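K.L.:
turn this into a structure:
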Amino acid sequence: MSAILIKNGHLVDPANQKDEVCDILIQDDKIAKVAANITDNEAQVIDAAGKYVMPGLIDLHVHLREPGFEYKETIETGTKAAAHGGVTSICPMPNTKPVIDSAERIKDLLKRAKDAPVHVLPIGAVTIGQEGKELTDIAAMKEAGAVALSEDGKSVMDTLVFRKALWKAAECNIPMFSHCEDKSLVDGGVMNAGAKAKELGLPGITNAVEDVIVARDIIMSKEAGCQLHLCHCSTKDSAVLIKMAKEQGLSVTGEVCPHHFTMSDDQITEDHGRFKMNPPLRSKEDVEALRGALRDGIMDAISTDHAPHGAKEKNQSMKKAPFGIVGIENSFALGYTELVKKGYLTLSQLVEKMSVNPAKILHIDKGNLAQGRTADVIIADLSTEYAIDTNDFFSKGKNTPFEGKKVYGRIETTIVDGKIVYQFESEK
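P.N.:
Below you'll find the predicted structure:
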């Protein structure tokens, strides 16, 4: 029996209302004991004095790019990046080549990921080839291991097709992850419509591009009785609409990405692809609304929409560069620095947004460090400031505007199924 004993760490486990200094004994892949002053002469000891111990993070929204775009990212590099960021479970989106749109392709993805250092929980496409016309075999994909459905990268613009998908998802009891973007309203936009877009001479993307589909999908999910999760929400009215849905008792949740609660469009310094993401960086008013929505429990989760690209693709004008930002390796640090240190959330609430609530959305038995639960555990140093450095990234993608940003919340150890899969001391 392999054992790890984490000593003297400050445990933050909101699922069990724990916020205290104690020890955790891990045996094989399970939490064996949580108590003060545990002794085990056979266990590998990790002294976590002065550090914080938390359940592993769960990222609902990741792009691994494999198969088809391995020059951007692979399952190997993407899952190592996840471990580096303290993310022990990830949900890769299906917009690969070929699209993950069948039970066979779900199985192939899981086979490719069988030796990954973190849990890979696939999301299946809503329509075949993500062409928006013919529904995939949703029941078969769920049976094969899909945890959710999404047409991420685009919306199902045909409302009748989407309606049928929601009804089928409800029948199969699988959540629908909605990419909210009215393609007809984008109209060539590359960044948020506003003063900065005018200053840079770039076409803008209005908030309505997102808000119209958020409203549509909430209404449609209500009719179908389907669990709806709204991806990468970026506008103040997305928060208003989700609040209204919750007040009606609908099964609607929303996620916010770190870049959307950290940066506004007025902080874009030049016309460069590292600032281009979808949805775009929004106004200060939107940023503040998203922070408030996270604080008030309107937005349920923090996910990254980790979207790696090649350096040449991103090192050009926003007019030509693809949309996307990497984020899985610094999501916790940005959350802690921007939300906890600035008083929007407590550390326990941040863990809820990044671990407990994502587990609930997926209906999986994670985000919980009680005795007998799976030993997905992270240890973080919250007191040492450091600068984000893409040279330290395990991801192939370096496309981020946060290079050099000073943050707190370095992940020091990541444990998955009772095995250490990342330690800061061994960083490349």
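K.L.:
could you use CA atoms for every contact and neighbour count after this?
P.N.:
Will do.
K.L.:
max-length helix in the protein?
P.N.:
Among the segments of the chain that qualify as a helix by DSSP state H, the longest is helix 208-224.
K.L.:
give me the helices and strands touching that one, please.
P.N.:
Secondary structure elements in contact with helix 208-224, counted by 3 or more CA pairs under 8 Å, 6 or more residues apart in numbering; DSSP states H and E, are helix 159-172, helix 183-186, strand 228-230, helix 236-247.
K.L.:
can you map out the strands along the stretch 51-200 of the chain?
P.N.:
Along the stretch 51-200 of the chain, counting by DSSP state E, counting those that start in this stretch, strands occupy 52-55, 57-62, 87-92, 119-120, 123-124, 148-150, 176-178, 191-192.
K.L.:
find the centremost residue of the chain, please.
P.N.:
With the centre of the chain defined as its mean C-alpha position, the nearest residue by CA atoms, centre = their mean is residue 303, 2.3 Å away.
K.L.:
OK, contacts around it?
P.N.:
Under the criterion of CA atoms under 8 Å, 6 or more residues apart in numbering, the contact list for residue 303 reads 59, 60, 61, 232, 255, 256, 257, 258, 331, 354.
K.L.:
helices of the stretch 201-350 of the chain, start to end?
P.N.:
Here the stretch 201-350 of the chain has its helices, by DSSP state H, counting those that start in this stretch, at 208-224, 236-247, 258-262, 284-295, 311-314, 331-335, 347-351.
K.L.:
return the distance of the third one from the chain's centre.
P.N.:
Which is helix 258-262. In terms of CA atoms, centre = their mean, to the nearest Å, the centre of helix 258-262 is found 12 Å from the chain centre.
K.L.:
helices or strands up against it?
P.N.:
Partner elements for helix 258-262 (3+ CA pairs under 8 Å, 6+ apart): helix 284-295, helix 331-335.
K.L.:
of the ones you listed, which is nearest residue 178?
P.N.:
For the helices and strands packed on helix 258-262, distance to residue 178 was read as CA to CA. The smallest value, 17.8 Å, belongs to helix 284-295.
K.L.:
let's compare: structure for the following, please.
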Amino acid sequence: MTAPKLFANARLIDPLTGRDEQGGLLVHHGLIADLGPSVKADAAPDDTEIIDCQGRVLGPGLVDMRAFVGEPGAEHRETIATATQAAAAGGVTTLVCMPDTNPAIDDPAIVDFLLRRARDTGVVRILPAAALTRGLAGTEMTEVGLLKEAGAAAFTDGARSIRNAGIFRRILTYARDFDALVMHHTEDPDLVGSGVMNAGELSSRLGLPGRHTAAETIMLERDMRLVELTGCRYHAASVTCRASLDVIRRAKEMGLPVSCGATINHLSFNEGDIGDYRTFFKLSPPLRSEDDRQALVAAVAEGLIDVVVSDHNPQDVDQKRQPFAEAADGAIGVETMLIAGLRLVHAEMLSLAGLFAAMSARPSRRLGLAGGKLAKGAPADLVELDLGAPWVLDPAQLKSRSKNTPFDGARLQGRVTRTMVGGSIVHEASSA
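P.N.:
Just a heads-up that it's a prediction; the model follows:
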């Protein structure tokens, strides 16, 4: 039995209730026992460990709904141990790992393996997302019921879209019967073709084949029709353009059980950041125009975009040190997701509570988790944050095994000082 811990002199942020006040928070038996202005160090029991937050923010731990953790089969890029250490350093207390591993997460035994590995080597909560189709091939659906029983939190084919509408309709129907959440990557592979960046004037000037936003919106429109037909809970993994937001808005107005996410990279950068063929900015889906980026940020503030994800996709040096068209897609992001989001808060484009809602409260609710809030009886999954701390990002200091970050050398303001999972501190910055 561990002694109670009291976070004193904190700025408490709860996106569910709108709480934003100075006070304390008491943790006991892995749960939040009490919180508010009346919770102070001088009234705590004798055996309580006092943590003076010195006015720093204390909010619910983040839930990242889209991350690649490497195991099994790609441990040279990332492991559960390194991914969860990076998550803890970024204030992420729950990580949903993608199924595009080797072998793919398409069997209950692999789900069980991941959960055991996470228990043995991870420092934050790991929730496996199982494959929709066997081997991620898009042709034969997996056993959704057995996978969910084994512990799969959601179902997706990762960065692959299911092009066959008939197969996807059967998947949605089957998933509905098990109340399973389907998370789909919405890009028509036939329209994507060989495109490597956003289609437009810039791609023409750079001499790179483009990927048009229509590849996203056409697939998304199709999916909304199938959701209307089946009633399955559906989540668009990553929307990237203004036109997709119109599709999502219409679907929600119709009352369909849909939600959507956006990556922190698409909220932070636009196609111009590719500059002189910088491969750390080669993503899937690609970075879009500045107009699209601003539309995404406004949609997060409005709540139309439900969640913000890291889309953490570690790649080794050999895969990124290539000509732009040949380099692998993806960037790491679980450690920088919250801090990058603070840029939008400092620019007054998004409130701090809105940021926590998109990174903690709403993903928790979509996944059916008990966290994502500061409330009595809720899990003590917490992040302490120094909003004003300035620093320059050095990739060598990041905890991820790979270092392919688009924030290389970026000047940032704000730093995670402590992270707690289930009442245990799993990350503590040296300056905390």
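K.L.:
thinking again about what came up before, same list (the helices and strands packed on helix 258-262 of the first structure) but as a markdown table, adding mean neighbour count and distance to residue 148 of the first structure.
P.N.:
Supplementary listing: those in a markdown table, determined by neighbours: other CA atoms under 10 Å; distance: least, CA to CA, whole Å:
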| stretch | mean neighbour count | distance to residue 148 of the first structure |
| --- | --- | --- |
| helix 284-295 | 20 | 23 |
| helix 331-335 | 26 | 22 |
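K.L.:
closest one to residue 39 of the first structure among those helices?
P.N.:
Among these, the nearest to residue 39 of the first structure by CA to CA is helix 331-335 (30.6 Å).
K.L.:
in the second structure, point out the residues matching that closest one.
P.N.:
Helix 331-335 of the first structure falls opposite residues 337-341 of the second structure when the two are matched by TM-score structural alignment.
K.L.:
on that earlier part again, adding distance to residue 213 of the first structure, write the helices and strands packed on helix 258-262 of the first structure out as TSV.
P.N.:
Below are these laid out as TSV (distance: least, CA to CA, whole Å):
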stretch	distance to residue 213 of the first structure
helix 284-295	17
helix 331-335	26
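K.L.:
out of these, flag the one nearest residue 20 of the first structure.
P.N.:
Comparing these by their distance to residue 20 of the first structure (CA to CA), the top pick is helix 331-335, with 20.1 Å.
K.L.:
average distance between the closest one and the second structure?
P.N.:
Helix 331-335 of the first structure: mean distance to aligned residues in the second structure after superposition is 0.8 Å, counting by mean CA distance after the TM-score superposition for the first structure.
K.L.:
give me the contacts around that helix.
P.N.:
85, 86, 258, 262, 303, 304, 350, 407, 408, 409, 410.
K.L.:
give the single residue among these positioned nearest to residue 166 of the first structure.
P.N.:
Taking CA to CA as the measure, residue 303 is the one of the contacts of helix 331-335 of the first structure closest to residue 166 of the first structure, at 22.5 Å.
K.L.:
aligned partner of that closest one in the second structure?
P.N.:
Going residue by residue (TM-score structural alignment), residue 303 of the first structure aligns to residue 309.
K.L.:
look up how far residue 234 of the second structure lies from that match.
P.N.:
For residue 309 of the second structure, the distance to residue 234 of the second structure equals 16 Å [CA to CA, to the nearest Å].
K.L.:
one more: residue 341 of the second structure?
P.N.:
With distances defined as CA to CA, the gap from residue 341 of the second structure to residue 234 of the second structure amounts to 25 Å.
K.L.:
again, but for residue 138 of the second structure
P.N.:
Applying CA to CA, one obtains 17 Å for the distance of residue 138 of the second structure from residue 234 of the second structure.
K.L.:
looking at these two, which one has more neighbours?
P.N.:
Set side by side, residue 138 of the second structure and residue 234 give different neighbour counts by other CA atoms under 10 Å, the larger being at residue 234 (26 against 18).
K.L.:
check which helix or strand covers residue 11 of the first structure.
P.N.:
Using DSSP states H and E, residue 11 of the first structure falls within strand 3-13.
K.L.:
whatever helix or strand comes next after that strand vs strand 3-13, what angle?
P.N.:
The first helix or strand that comes after strand 3-13 of the first structure along the chain, using DSSP H and E, is strand 18-27. Regarding strand 18-27 of the first structure and strand 3-13, their directions subtend 160 degrees when assessed with axes from the mean of the first three to the mean of the last three CA atoms, to 10 degrees.
K.L.:
any buried residues in the very next helix or strand once past strand 18-27 of the first structure, and which?
P.N.:
Remark: after strand 18-27 of the first structure, the chain's next helix or strand is strand 30-35, criterion DSSP H and E. The neighbour-count criterion (16 or more other CA atoms under 10 Å) identifies 30, 31, 32, 33, 34 as the buried residues of strand 30-35 of the first structure.
K.L.:
can you pick out the most distant pair from those residues?
P.N.:
30 and 34 (11.3 Å).
K.L.:
any common contacting residues for those two?
P.N.:
In terms of CA under 8 Å, 6+ apart, residue 30 of the first structure and residue 34 are both contacted by the residues residue 371.
K.L.:
and the alignment partner in the second structure of residue 41 of the first structure, how many neighbours?
P.N.:
Structural alignment (TM-score structural alignment) places residue 41 of the first structure against residue 46 in the second structure. By the criterion of other CA under 10 Å, residue 46 of the second structure has 10 neighbours.
K.L.:
aligned to residue 80 of the first structure, what sits in the second structure?
P.N.:
Under the alignment defined by TM-score structural alignment, residue 80 of the first structure corresponds to residue 85 in the second structure.
K.L.:
these two touch, right, that match and residue 121?
P.N.:
No. With contact defined as CA atoms under 8 Å, residue 85 of the second structure does not reach residue 121; the gap is 9.8 Å.
K.L.:
which of those two has more residues huddled nearby?
P.N.:
For residue 85 of the second structure against residue 121, the residue with the higher neighbour count under other CA under 10 Å is residue 85, and the figures read 23 against 14.
K.L.:
so who does the residue mapped onto residue 13 of the first structure from the second structure touch?
P.N.:
Alignment note: residue 13 of the first structure maps to residue 14 in the second structure; criterion TM-score structural alignment. Shown in contact with residue 14 of the second structure (CA under 8 Å, 6+ apart): 20, 59, 60, 353, 356, 373, 374.
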